[in-house]
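# below is the structure, and that's it, no one-letter string:
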């Protein structure tokens, strides 16, 4: 689709030429300036523009024209382009008729001829009209389309991956959107080939793997070099902070992240206690800002998964899931944590089909006017409840404890209490998820017994656990899997002594020299985004101390 159109109409050739010249001089860079010598010719042009899918921003028509007056034309044009602004050019003697036309033909403005100088008599009026049109105008989406049913795990995973990587797309559900059915016929798709991605160049991708999806939307899946100064494993707040400070201080930095920058914090709908943002910001916005900042300093991002870290003399090697290895002087483990799985019948089977872990923000609009359940009582659960309350008819929080006081920030507790469609039920837990091809109801236990309640979606926030099984035994962890570092490696009698260096380990250094840890995956960390950012930042300073020894 081309630029929006400004259409000028006048039967006087000299006047029309003057109008066109003035319009092109001011608006030609942003709008396509077109002309017509009569009302009927202008209507024919409008029909052609409609067939091509072009938008008209403004009609500027003379009043006195043979066959069809300017007012008559603007009335007819309104049925074709109701959102377009309509202005009438009149002689001074016609001003009374123009004023009446503002009411009868819903004309937005009239201008008297001549309009010299246009900088004073023409442009200010048209600027206001065009500004108003642009505020309301939503251009047709011409980018990526995702076709898939709501109750499909793979469709949810595709949409979640795109959203968290901030790839713009439009989702079309064949059960709700007629456009989806038309596109499926055009691209010869059936239900067995969903989800399908349709690109603006006419190509498509059917049921893609995450690697295929990442490559197709332009994410890097292969490291540009074999060696880096610093390899960061995980792009949550800690990893992003390390990337910013490492790259800005001259370290050749590679960040390896299998899903999307931001980690668990990136899926937070609103962070309101982050320093420097009094109005709050979303986790996605925080991740986007940090990603751009690190990239500007030269950090490289790789959509891959690290399967092992090993030492080779003074080098540290990260083994990627595609079988390749990248080596570095130092490495940072900042893989964060994952939400704990809820152990109840039906939960695993219905995951992605109405049962979700974390905020699952891509599902928010789908929950319009429905009742959704939030399981958990910490900040992440509270943020999700506030976000879903904007869409769902009712949000019910199921909390095992006595209240929210011991697990949630005060500002969130106050917001929840002031939100009329959020209900908090204490001493409550999910005992079973019930449904066939999708979640239909929940069996809930509380202090009064058990009950079965209808449910279309449940979002689970019941604590977090690190995914550190991929680390070698030489990287020490506590019994819960969190990575030990610094002084914790030297606590007498508590953990096996495997630190072999003559020097003491640096504060965030793991039991494998040259490998550091930061963020929620670290034993003893404070589970806050700001704390993770601080750890990722200071880890780089300890890396410099480590590197200075060689």
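Nice, I can see it. This is a predicted model, so every value here is computed, not measured.
# rest of the way, CA atoms for contacts and neighbours
OK.
# can you give me the strands in the stretch 1-150 of the chain?
For the stretch 1-150 of the chain, the strands defined by DSSP state E, counting those that start in this stretch cover 5-9, 32-36, 56-62, 85-90, 109-112, 144-147.
# distance to residue 269 and mean neighbour count for these - can I get that in JSON lines?
Shown next, in JSON lines, are the strands of the stretch 1-150 of the chain (distance: least, CA to CA, whole Å; neighbours: other CA atoms under 10 Å):
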{"stretch": "strand 5-9", "distance to residue 269": "38", "mean neighbour count": "24"}
{"stretch": "strand 32-36", "distance to residue 269": "40", "mean neighbour count": "18"}
{"stretch": "strand 56-62", "distance to residue 269": "35", "mean neighbour count": "25"}
{"stretch": "strand 85-90", "distance to residue 269": "37", "mean neighbour count": "25"}
{"stretch": "strand 109-112", "distance to residue 269": "43", "mean neighbour count": "19"}
{"stretch": "strand 144-147", "distance to residue 269": "23", "mean neighbour count": "23"}
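# redo those as JSON lines? Include distance to residue 49.
Formatted as JSON lines, those follow (distance: least, CA to CA, whole Å):
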{"stretch": "strand 5-9", "distance to residue 49": "9"}
{"stretch": "strand 32-36", "distance to residue 49": "11"}
{"stretch": "strand 56-62", "distance to residue 49": "8"}
{"stretch": "strand 85-90", "distance to residue 49": "16"}
{"stretch": "strand 109-112", "distance to residue 49": "23"}
{"stretch": "strand 144-147", "distance to residue 49": "24"}
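# please name whichever of the ones you listed is nearest to residue 454.
Residue 454 lies closest, by CA to CA, to one member of the strands of the stretch 1-150 of the chain: strand 144-147, at 27.3 Å.
# beyond the closest one, next helix or strand please.
With elements assigned by DSSP states H and E, the helix or strand that comes after strand 144-147 is helix 153-164.
# I'd like to know which elements that next one is packed against.
Helices and strands touching helix 153-164, by 3 or more CA pairs under 8 Å, 6 or more residues apart in numbering; DSSP states H and E: there are none.
# figure out how far that helix is from the centre of its chain.
Counting by CA atoms, centre = their mean, to the nearest Å, helix 153-164 is centred 11 Å from the centre of its parent chain.
# need the contact partners of it.
Applying CA atoms under 8 Å, 6 or more residues apart in numbering, the contact partners of helix 153-164 are 146, 148-150, 168-169, 171, 194-195, 207, 210, 259-261, 266-267, 284, 351-353, 360-362.
# can you check stretch 335-346 too?
Residues from elsewhere that reach stretch 335-346 (CA under 8 Å, 6+ apart): 233-236, 239, 263-264, 357-358, 430-435, 460-467, 519-521.
# here's the one I want to compare it with:
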């Protein structure tokens, strides 16, 4: 972004040169110092700066100029840059006129010529004027801009993807922001093909798929090598924990993650029972720190989805969604889980249009002064309720059971009870979501019977569903799709026929030797972030034992 401008105006070339030199000597590193030889020239320069979107911080104008006085110039410049500071340069004889101009033309200050030394007579005044301007100045955002209506699934997916990958962006809703319309017109973009992502170099992508968007914003989508010691599938807490320990212990490590580091925990607004963070930490911040830590040790991250897994001898091959493959000696499945779908009319068609799975923190500020509903009674639902209570008029938690005690940590229960705009309704479920273009109301089944309530946002946190359909039959799972490991592989007292090794599986090893599982995707795991990190770290120890044998 161009530096803010200080514009000096004087018809005397010698005086103007002296003013400019003094300004550049003190402020040239932070500001562009421009000059104009008349009031009209100053206005012309100001209009050109305005067209380019540049900022003017300060006007310094001589009072006695032919054609247009300094006061007149500053009055007219105010219409172009009303927030710029305005100072008048006067001779001693003009001080009374300058004082009157402060009142009539709202000039901020006047300076008498000459000043010497500037360190005492000039710079302190300019410092005060620039500090005053900075306090109210908001520089234009020059990063990514996402233009899309709030109530569309693709717009939500794009914003959620960028947010969770720590990519700064400015979101503009064309239904509410005039700037969105201006940008679409400026870049000759079709307002029927939203969302649109506009990049700092002026290029754009309309209705982008997330893989292409990942490449454009600089996320790695192709592996540097064809072979790794360890490939970790999934970058939730378990995958990140494994990545840190594997890479720090000298194993070449690749992590595949189709969305963003952190997994389900990454969308938590605040985790307060994680060891070492007495004030709590957001899931996104925890994921960012772990990602940085693993990268520092040499782990490589790819924004890719795994779509297949096969074994050939002592090597394991992971196929990715783009058709490429990577090979490794050991594969660790840290796939995590997704929230189960809520089976009720209207839910599917309104997903992304007021109905969301998980915390969807990118929607929080959009829910300002609205009524938000949350389905679920576990920690993730409680954390979301506390976060949304900072923005929403009212947050209502819909719980099918008797209370929160059986499924939520006590510290969250106490916080919810102490928050005035959170209500917990037990024995209540969603029967139907209603709305055409977006969610407008919910039909609920309550202890008092069915009732309909207005609603603009529904966030769903019900149960866990592993994403393991893509795994080969050789990797055994329970009836719900969770991966069986270690002792759990002894079905009816014996190991499965597919197990060909002359040893028992390691504790976290699956029914395919050399493939391990950790975290929420594993059958019998404890669904907590700290436990998942621990399993990821433990899995690396078994990886070393496996590699020592083969």
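Yep, it's here. None of these values were measured; they are calculated from a predicted model.
# which residues in the first structure form helices?
Using DSSP state H, the helices of the first structure run over residues 13-27, 39-52, 70-80, 95-104, 118-121, 123-136, 153-164, 178-186, 210-216, 237-248, 283-296, 379-388, 410-417, 529-547.
# most tightly packed of these?
Of all the helices of the first structure, helix 237-248 carries the top mean neighbour count, a mean of 29, counting by mean count of other CA atoms under 10 Å.
# mean distance of it to its aligned residues in the second structure, please.
Here the mean offset of helix 237-248 of the first structure against the second structure after fitting is 2.3 Å, by mean CA distance after the TM-score superposition for the first structure.
# what helices or strands is that helix leaning on?
Short answer (3+ CA pairs under 8 Å, 6+ apart): helix 237-248 of the first structure packs on strand 227-233, strand 253-256, helix 283-296, helix 529-547.
# coming back round to it: got the helices of the first structure as CSV, with distance to residue 6 of the first structure columns?
Listed next are the helices of the first structure as CSV, based on distance: least, CA to CA, whole Å:
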stretch, distance to residue 6 of the first structure
helix 13-27, 8
helix 39-52, 11
helix 70-80, 13
helix 95-104, 20
helix 118-121, 16
helix 123-136, 10
helix 153-164, 35
helix 178-186, 29
helix 210-216, 37
helix 237-248, 46
helix 283-296, 36
helix 379-388, 40
helix 410-417, 47
helix 529-547, 49
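# so residue 222 of the second structure is in contact with residue 301, correct?
No - counting by CA atoms under 8 Å, residue 222 of the second structure does not reach residue 301; the two are 9.3 Å apart.
# who's more crowded, those two?
Between residue 222 of the second structure and residue 301, residue 301 has the larger neighbour count (other CA atoms under 10 Å), namely 25 against 17.
# contact partners for the residue lying closest to the more buried one once chain neighbours are set aside?
Leaving aside its chain neighbours, residue 301 of the second structure sits nearest to residue 255 (4.8 Å; criterion: CA to CA, 6 or more residues apart in numbering). For residue 255 of the second structure, the contacting residues are 231-235, 239, 243, 299-302, by CA under 8 Å, 6+ apart.
# and for residue 490 of the first structure, the neighbour number?
Count around residue 490 of the first structure with other CA under 10 Å applied: 18.
# which residues are in contact with it?
Contacts of residue 490 of the first structure by CA under 8 Å, 6+ apart are 497, 499.
# what does residue 74 of the first structure give?
Taking CA under 8 Å, 6+ apart as the test, what residue 74 of the first structure contacts is 59, 61, 86, 105, 107.
# center of the second structure - which residue?
With distances taken as CA atoms, centre = their mean, residue 163 lies nearest the centre of the second structure, 1.9 Å away.
# give the equivalent position in the first structure for that residue.
Matched to the first structure by TM-score structural alignment, residue 163 of the second structure sits across from residue 163.
# give me the nearest residue to residue 172 of the first structure, chain neighbours excluded.
Of all residues not flanking residue 172 of the first structure in the chain, residue 147 sits nearest, at 4.9 Å (CA to CA, 6+ apart).
# what segments of the stretch 451-550 of the first structure are strands?
457-460, 464-466, 515-517.
# can you check the distance spanned by stretch 226-243 of the first structure, start to finish?
End-to-end distance for stretch 226-243 of the first structure, by CA to CA, to the nearest Å: 18 Å.
# ditto for stretch 111-123 of the first structure
Length of stretch 111-123 of the first structure, first residue to last, CA to CA: 11 Å.
# can you tell me what sits against it?
Contacts for stretch 111-123 of the first structure (CA under 8 Å, 6+ apart): 22, 26, 87-92, 95.
# hmm, 10 Å instead?
15, 19, 22-23, 26-27, 60-62, 87-95, 98, 124-126, 129 (CA atoms under 10 Å, 6 or more residues apart in numbering).
# likewise stretch 11-18 of the first structure?
By CA under 10 Å, 6+ apart, stretch 11-18 of the first structure touches 8-10, 19-20, 23, 35-39, 61-66, 113-114.
# wait, what's in contact with residue 81 of the first structure?
Contact partners of residue 81 of the first structure, counting by CA under 10 Å, 6+ apart, are 46-47, 50, 55-59, 74.
# which residue in the second structure lines up with it?
Match for residue 81 of the first structure (TM-score structural alignment): residue 81.
# okay, that match and residue 199 of the second structure: tell me how far apart.
27 Å.
# for residue 265 of the first structure, which non-adjacent residue is spatially closest?
Ranked by CA to CA, 6+ apart and with sequence neighbours excluded, the top spatial neighbour of residue 265 of the first structure is residue 283, at 5.4 Å.
# I should have written residue 32 of the second structure there, sorry.
Nearest to residue 32 of the second structure is residue 5, by CA to CA, 6+ apart, at 4.8 Å.
# gap between the one you found and residue 59 of the second structure?
Applying CA to CA, the value for residue 5 of the second structure to residue 59 of the second structure is 9 Å.
# over to residue 466 of the second structure?
In terms of CA to CA, residue 466 of the second structure sits 63 Å off from residue 59 of the second structure.
# same thing with residue 258 of the second structure?
Counting by CA to CA, the gap from residue 258 of the second structure to residue 59 of the second structure is 51 Å.
# same thing with residue 395 of the second structure?
Using CA to CA, residue 395 of the second structure is found at 49 Å from residue 59 of the second structure.
# and what of residue 244 of the second structure?
Distance from residue 244 of the second structure to residue 59 of the second structure, by CA to CA: 54 Å.
# how about residue 16 of the second structure?
For residue 16 of the second structure, the distance to residue 59 of the second structure - CA to CA - is 13 Å.
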